[in-house]
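Engineer: Next come a sequence and a model predicted from it.
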Amino acid sequence: MNKTDRLYHITTLLRARRRITLAELQAETGASRATLMRDLAWLRDGLNHPIHWERDAQCYQWRASDRAEDAPEEVAGLWFRPSEVLALLTLDQLLRDIQPGDLMQRHLRPLEQRLKKMLRQAGLDGTAERQLGERIRVIGLAQRPVPPQSFETVGLALSQRRRLAMHYQARGNGEHSERTVSPQRLVYYRSNWLLDAWCHERDELRSFSLDAIRRPVVLSEAATDVSPKELDQTLGNGYGIFSGKAVQWATLRFTPERARWVAAEQWHPQQKGEWDAQGHWVLQIPYSDDRELVMDILRHTPEVEVLEPAGLRERVLEKMREGLVRWGAVS
């Protein structure tokens, strides 16, 4: 029985029986007298568990108090198994990866400190935590840093259900504009932050890249609320970040070599896939705007073919021809 399991078992026994002898604890855990003495001292002095030695009865007693301020400190990390400790370290790495700047670091630092305390109680000192943490790497590709002030202001408008005024530069055409929006939800997608919001200038739902938002201001007007169902119908039916209720279906066929990878991937929650007789993976995915889909198809070229619709197939071919011209392969 490892230390984590043993400490959990000791606490469970004491709470259930209220009184237990050292000999009974040895029989239950298989641990030595010296090990159990150290465990009991740690539970009592380190975690403030109400464990008392009854000299006359020669047993340990659990004396729980009804007062909240006297309640023992429950540290969940104490009960983590090794695999769960690894998951906790991964969570710590993810927290660091998604933090958009110094302001959010200050807000999330208490949570990080709590995680580290849980790790210590799980038996990892600073050196062990660092060494194990070095074996976990979270890589965020193509991350675009978000100005900390933008993230905090957007989050404030979202939580307070207020409208947000902002200056925005569209990535697609470089257009600058002043917008007033009603924030609906924050989305972390492909290592970047997006804001789904009702745009009062365009009178429709839009997704905005947080890194392209400048000079955000929370307004006094209440935000217009959009139902989750409408959000999903408008922004969730299409492919990637591009919205639209009018959905088409693309059919892609991957070579057997590439299929070994793609067949295990989720490109869209509503996708459909099947193997054909030649070992190709035939993938069907819905989309309303082909921009991001075309980029992903090109990423897998030449191991993928667009079977339908014809318009999407021609769009991908057009991009291929443009690339060949730019590279000087054709004139």
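Structural biologist: Happy to help now that I have it.

Engineer: For the rest of this, base every contact and every neighbour count on C-alpha atoms.
Structural biologist: Noted.

Engineer: what about the nearest residue to Asp289 once chain neighbours are set aside, neighbour count?
Structural biologist: Of all residues not flanking Asp289 in the chain, Phe242 sits nearest, at 5.9 Å (CA to CA, 6 or more residues apart in numbering). Per other CA atoms under 10 Å, the neighbour tally for Phe242 reads 19.

Engineer: isn't Phe242 right up against Asp232?
Structural biologist: No: the pair Phe242 and Asp232 does not pass the contact test of CA atoms under 8 Å, sitting 12.0 Å apart.

Engineer: which residues are common contacts for the two?
Structural biologist: Common neighbours of Phe242 and Asp232 (criterion: CA atoms under 8 Å, 6 or more residues apart in numbering): none identified.

Engineer: thinking again about what came up before, state whether the residue nearest to Asp289 is indeed within a strand.
Structural biologist: No: counting by DSSP: H, G, I helix; E, B strand; the rest coil, Phe242 falls outside a strand, being coil.

Engineer: to the chain's geometric centre, what's the distance from the helix or strand where Leu95 lies?
Structural biologist: Element membership for Leu95 (DSSP states H and E) is helix 82-98. The chain centre lies 11 Å from the centre of helix 82-98; the measure is CA atoms, centre = their mean, to the nearest Å.

Engineer: Included below, for side-by-side comparison, is a second structure:
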Amino acid sequence: MPPKSLAKLKKTTAEPPVARGLAAKAARPPLVRMVRIHEALTAEKYPNCSTMARDLEVTTKTIQRDIEFMRDQLALPIEYEPVERGYYYAASVAQFPMVTVSQGELVALLVAQKAVEQYKGTPFERPLNAAFDKLVSSLGEEENISLHELSEAVSFRTTGVPHGQIATFEVLADAVMKHQRVEFDYISMTAKTSERRSVEPYHLPCIGNQWYLIGYDRNRNGIRTFALPRIQGARNLGKTFEKPEDFSVADMLEGSFSAFQAGKTETVRLSFTQAVARLVEERQWHKSQKIRTMPGGKLELSMKVGIAPDLIAWILGWGGEVEVLDPLSLREKVRKTGQEIAGKNF
């Protein structure tokens, strides 16, 4: 049977645009052209590049590329008939090949699209939406309608989303893939001015909605972690390097609570009040965590991590609902930071 008509494909674009890249993008121009070519082939009209280019108001080269894509990438049996001066299907084609996804895959695709929304208003928004549009454009009509309906049921709300640095990300990603050295100006959290760094980039992790670069800092003679928003003027030097075979991001961040590289790890024990016990229990904060219910509805969380600023900030975020039991050094750091906060606000 021929595919659903172009009119039906266009129907999805009339749906309310809940999110860019969903139903409103059901019929991208390349897909529409190829569906029209398929319909002409199925009707045995022997279409050629000139007639289809005129009907679709594009160039003959565009139609030629579409036909080559349909034949080479979609494996459609398109042949040219010299007598008819047009193309035809050399074998029966039931329907135009569309990407078919299960309900679970559809939900996963939706979640991915919703997660992209947190970058709205940043330089990452346009390339992320473009990539998602390409994925959705390959879905059939039913999948697009279902995706639109599901989008009403799921949403993301994030705070503290970092400003995107798409140009910096592109330079660093290219250097990571090609194993090429980079240079950039970097300002650390405590510094007042930036410093020029020469780095052999190893990896680009996204931790807590923040992008980082992990690499060998030639200025510091050691592996360091750099936050992308604090990187300026990054450029690829085009000089290749050999990444150590034993380098592992998992091993490097083994004892980290979040993004800060930890040296010595210690067993951290925290006591949470009954008021937040359930909130703490519902999430995995670290893969080494262990949870124990205490008398009075309290909860004890223990994990083996390094003592770093991100851990201290997380503990302080619970306010008076948490108490540091061990180690004493961490308890003292939290107490001192708490006093500093109180002194500035009272």
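Structural biologist: That came through fine. The structure presented is a predicted model; accordingly, all values stated were derived computationally and were not measured.

Engineer: follow-up on the earlier one: map the residue nearest to Asp289 of structure 1 across to structure 2 for me.
Structural biologist: Phe242 of structure 1 maps onto Phe260 in structure 2, with residues paired by TM-score structural alignment.

Engineer: Asp310 is in contact with that match, correct?
Structural biologist: Yes: here Phe260 of structure 2 reaches Asp310: they are 6.8 Å apart, a contact under CA under 8 Å.

Engineer: Next one: the aligned partner of Arg253 of structure 1 in structure 2 relative to Leu110 of structure 2, how far apart?
Structural biologist: Using TM-score structural alignment, the equivalent of Arg253 of structure 1 in structure 2 is Ser271. Separation of Ser271 of structure 2 from Leu110 of structure 2 (CA to CA, to the nearest Å): 37 Å.

Engineer: What count of nearby residues applies to Arg130 of structure 1?
Structural biologist: Arg130 of structure 1 has 12 neighbouring residues, counting by other CA under 10 Å.

Engineer: Please report the distance of the most centrally placed residue in structure 2 from Ala153 of structure 2.
Structural biologist: Nearest to the mean C-alpha position of structure 2, counting by CA atoms, centre = their mean, stands Val116 at 6.7 Å. Distance of Val116 of structure 2 to Ala153 of structure 2, computed by CA to CA: 16 Å.

Engineer: Would you tell me what helix or strand Val32 of structure 2 is located in?
Structural biologist: Applying DSSP H and E as the criterion places Val32 of structure 2 in helix 29-42.

Engineer: Now for the corresponding residue of structure 2 for Arg137 of structure 1: which residues touch it?
Structural biologist: Here Arg137 of structure 1 is matched to Ser155 in structure 2, going by TM-score structural alignment. The contact partners of Ser155 of structure 2, by CA under 8 Å, 6+ apart, come to Lys114.

Engineer: Pull up the gap between Ser155 of structure 2 and Cys206 of structure 2, please.
Structural biologist: Ser155 of structure 2 is 20 Å from Cys206 of structure 2, by CA to CA.

Engineer: what's the answer for Glu300 of structure 2, then?
Structural biologist: 29 Å.

Engineer: who's more crowded, the two?
Structural biologist: The neighbour count for Glu300 of structure 2 versus Cys206, taken as other CA under 10 Å, is higher for Glu300 (21 against 12).

Engineer: Nearest spatial neighbour of the more buried one, chain-adjacent residues omitted?
Structural biologist: Ser271 (4.5 Å).

Engineer: list the helices and strands whichever helix or strand that neighbour is part of packs on?
Structural biologist: Element membership for Ser271 of structure 2, per DSSP H and E: strand 265-272. Helices and strands touching strand 265-272 of structure 2, by 3 or more CA pairs under 8 Å, 6 or more residues apart in numbering; DSSP states H and E, are strand 299-306, strand 322-326.

Engineer: The last one maps to which residues in structure 1?
Structural biologist: Looking back up the chat, that one is strand 322-326 of structure 2. Using TM-score structural alignment, the match for strand 322-326 of structure 2 in structure 1 runs over residues 304-308.

Engineer: what sits up against that stretch?
Structural biologist: For stretch 304-308 of structure 1, contacts defined as CA under 8 Å, 6+ apart pick out Ala250, Thr251, Leu252, Arg253, Phe254, Thr255, Ile297, Leu312, Arg313.

Engineer: Show me the two of those that sit farthest apart.
Structural biologist: Thr255 and Leu312 (18.8 Å; CA to CA).

Engineer: Same drill for those two, tell me which one is more crowded.
Structural biologist: Leu312 (20 against 17).

Engineer: ok, the more buried one to Ala250 of structure 1 distance?
Structural biologist: 8 Å.

Engineer: what does Phe151 of structure 1 give?
Structural biologist: Using CA to CA, Phe151 of structure 1 is found at 35 Å from Ala250 of structure 1.
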